[in-house]
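Enquirer: quick one, fold the following:
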Amino acid sequence: MSDPTTPLIWFDGSLRAPDDPLVTAVDHGLTVGDGVFETCSVVRGEAFALTRHLRRLTRSARGLGLEDPDEAAIRAGVAAVLAASGPDVGRLRITLTAGPGPLGSHRFTAGLVPQTVVVLAGPATRSDVARAVRVPWVRNERSAVAGLKTTSYAENVVALAEAARHGADEALLANTVGELCEGTGSNVFVERDGELVTPALSGGCLAGITRELLLEWGAETGLPVREARPGELPLSVLDDVLAGGAHLLLSGSVRNVVPVVQLDGHDVAVGPLCAAARDLFESRMVEHLDP
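Expert: Here you go, the predicted model:
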């Protein structure tokens, strides 16, 4: 059985040791962040919603101008790491880069070098609640990579470190026009006036798989959850949360669906729809491992 604290690694058709050399120093994913990735929750030894995650991986790759991933090879890598994993594995990560490239931003001609694909499985730390803070930086909804899940995560690293300095586990960002956008690794839902409302994708947030499923499962079961209309969720809606007139919910592929119990260092109440959404997602994900 594997060491539960050590990630299992699949690369180039086989399982590898943590200290095996895998990628070259000139891999474009390392030099300029030219890559995409997906993170899945592992439920009962299986990657949750793997088909949807692979679909989004392809969308992100195409958005960067990369060739489509080899889905069969990736599925083989997923199967290999999960078969070798123990019961403590809770997270799976698939990383795809352009492969070896120049030291600058230009790529080699498509097809000239193989893409780099790495699949990892390891432990995941989960909490039933979230603590969030606003940070001063914004998402650029007009960016060339808006809505793509790329390996260029430096903005998120900085924002999440700022959240940690304030005792929180997530940072909330606006977009350039002052609308509530998303967290560093989560989508956000606001509960008010008897509805759960999440920022629209046009505002620059990632099309989260958990977000997508909550919208679908909510529609199927009568939970009032929908996308926001233009201008409906300014960042100032968080002031309503602090005042008790609204509530917050975060969704993500490892945290699943969790209510926010602290915002900007102040305790906030869990809304009834936030609690209902959490319960709905937890029950449905056990019933449907690849929805």
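Enquirer: CA atoms for contacts and neighbours, from now on please.
Expert: Fine.
Enquirer: report the contact partners of the residue nearest the centre of the chain.
Expert: In the chain, the residue lying closest to the centroid (CA atoms, centre = their mean) is residue 185, at 4.8 Å. Contacts of residue 185 were listed using CA atoms under 8 Å, 6 or more residues apart in numbering, and they are 156, 170, 252.
Enquirer: can you lay out those residues as TSV showing distance to residue 274?
Expert: Formatted as TSV, those follow (distance: CA to CA, whole Å):
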residue	distance to residue 274
156	25
170	17
252	14
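Enquirer: also this sequence, please, to line up against the first:
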Amino acid sequence: MSLVIWAEGRLVGAEEAALSAVDHGITVGDGVFETCTVLDGQVFALTRHLARLRRSALGLGLEAPDERKVRDGVTAVLDTAVAASGPFDGRLRLTVTAGVGPLGSMRVPGAQSVVVAAQDSVMAPESRSARSPWPRNERSPIAGLKTTSYAENVVALADAKAKGADESILPNTVGELCEGTGSNVFVERGGELVTPRLDSGCLAGITRALVLEWGAEAGLPVREAHEGELGFDVLDEVSAGRAALALTSSGRNVQPVTWLDGVDVAAGEVTLAAREVFEKLCRERLDP
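Expert: Predicted coordinates:
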């Protein structure tokens, strides 16, 4: 299936100009976005994604996105894609920018641009990850927000790619385990699956939250870390085989890490059980 794009009320081609050259999302990265999973031509957890899109926009100082406009774009894109190729599994991206603005950092109040795009894709069953040499700033004004200012993640991911990995795992500035460039992390040790606290600076991931909720519902030992529990050096335990690592995101679901910094590592039993629960329930509960 080819990429289907809706921008500001109309379907556009991938090579077609759709936004102003001085849209603030282009000139200074002033915008927010969500990446959603598409299952059989329908968006998974759209309500949660729209709620986080709103939180990110307000946290960035933007006006709340027009939800009706965003949903109209989602409907147009999915209807077009399904009509062309039939129901599909893939990704859908929602982007809301500050709209047309000056070349500097000041924005024009009330101006916004909305873009929705979808494409089929297949999730990899496992990840090869590498430690990032750069930290996430948990005190940043955009910590925990899903913004289009993604340069730090692009650089960190390029570093991981050069090392043979597909994700970069970041600490925060005080040496705690934080997140991946586009994923949350879980560490399995002592028979438990544990993820960093949100005050570590990590994103409040939709998949992360559902793993905690659905895992607990299924009786799995999954939880958020206690304060100070997960230092970045816990990855040494993973490399040594005393712990296991997993990533979660809308592009990965629950994905065991089987290679870390050049060392093959094993998937954890709780991780695999959590993945099984998630894969089952995500198709049974489309908008949890």
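Enquirer: and the residue nearest to the centre of the first structure? What does it align with in the second structure?
Expert: Matched by TM-score structural alignment, residue 185 of the first structure corresponds to residue 182 in the second structure.
Enquirer: separation between residue 14 of the first structure and residue 78 of the first structure?
Expert: Residue 14 of the first structure sits 11 Å away from residue 78 of the first structure, taking CA to CA, to the nearest Å as the criterion.
Enquirer: those two: which is more packed in?
Expert: Neighbour count, other CA atoms under 10 Å: between residue 14 of the first structure and residue 78, residue 78 has more, with 23 against 11.
Enquirer: for the equivalent of the more buried one over in the second structure, give me its contacts.
Expert: When the second structure is aligned by TM-score structural alignment, the residue opposite residue 78 of the first structure is residue 74. Shown in contact with residue 74 of the second structure (CA under 8 Å, 6+ apart): 116, 117.
Enquirer: which element is residue 74 of the second structure on?
Expert: In this assignment (DSSP states H and E), residue 74 of the second structure forms part of helix 67-85.
Enquirer: how about that helix: buried residues?
Expert: By neighbour count on 16 or more other CA atoms under 10 Å, the buried set for helix 67-85 of the second structure is 70, 73, 74, 75, 76, 77, 78, 80, 81.
Enquirer: for the residues you listed, give me a markdown table that also has distance to residue 215 of the second structure.
Expert: Shown next, in a markdown table, are the buried residues of helix 67-85 of the second structure (distance: CA to CA, whole Å):
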| residue | distance to residue 215 of the second structure |
| --- | --- |
| 70 | 31 |
| 73 | 33 |
| 74 | 29 |
| 75 | 31 |
| 76 | 34 |
| 77 | 32 |
| 78 | 30 |
| 80 | 35 |
| 81 | 33 |
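Enquirer: identify the farthest-apart pair in these.
Expert: Spatial extent of these (CA to CA) is set by the pair 70 and 81 at 16.6 Å.
Enquirer: how many neighbouring residues does the aligned residue in the first structure for residue 209 of the second structure have?
Expert: Under the alignment defined by TM-score structural alignment, residue 209 of the second structure is paired with residue 212 of the first structure. Here the count is done by other CA under 10 Å, and residue 212 of the first structure has 14 residues near it.
Enquirer: wasn't residue 212 of the first structure part of a helix?
Expert: Yes: counting by DSSP: H, G, I helix; E, B strand; the rest coil, residue 212 of the first structure is part of a helix.
Enquirer: picking up where we left off before, from the contacts of residue 185 of the first structure, which would you call buried?
Expert: Buried by 16+ other CA under 10 Å: 156, 170, 252, out of those.
Enquirer: isn't the first one up against residue 173?
Expert: No: proximity of residue 156 of the first structure to residue 173 does not meet the contact threshold set by CA atoms under 8 Å, at 10.0 Å.
Enquirer: residues in contact with stretch 80-89 of the first structure: which ones?
Expert: 1-4, 8-10, 14-15, 42, 45-46, 119-124.
Enquirer: show me those residues that map onto helices.
Expert: Per DSSP state H, helices hold no members of the contacts of stretch 80-89 of the first structure.
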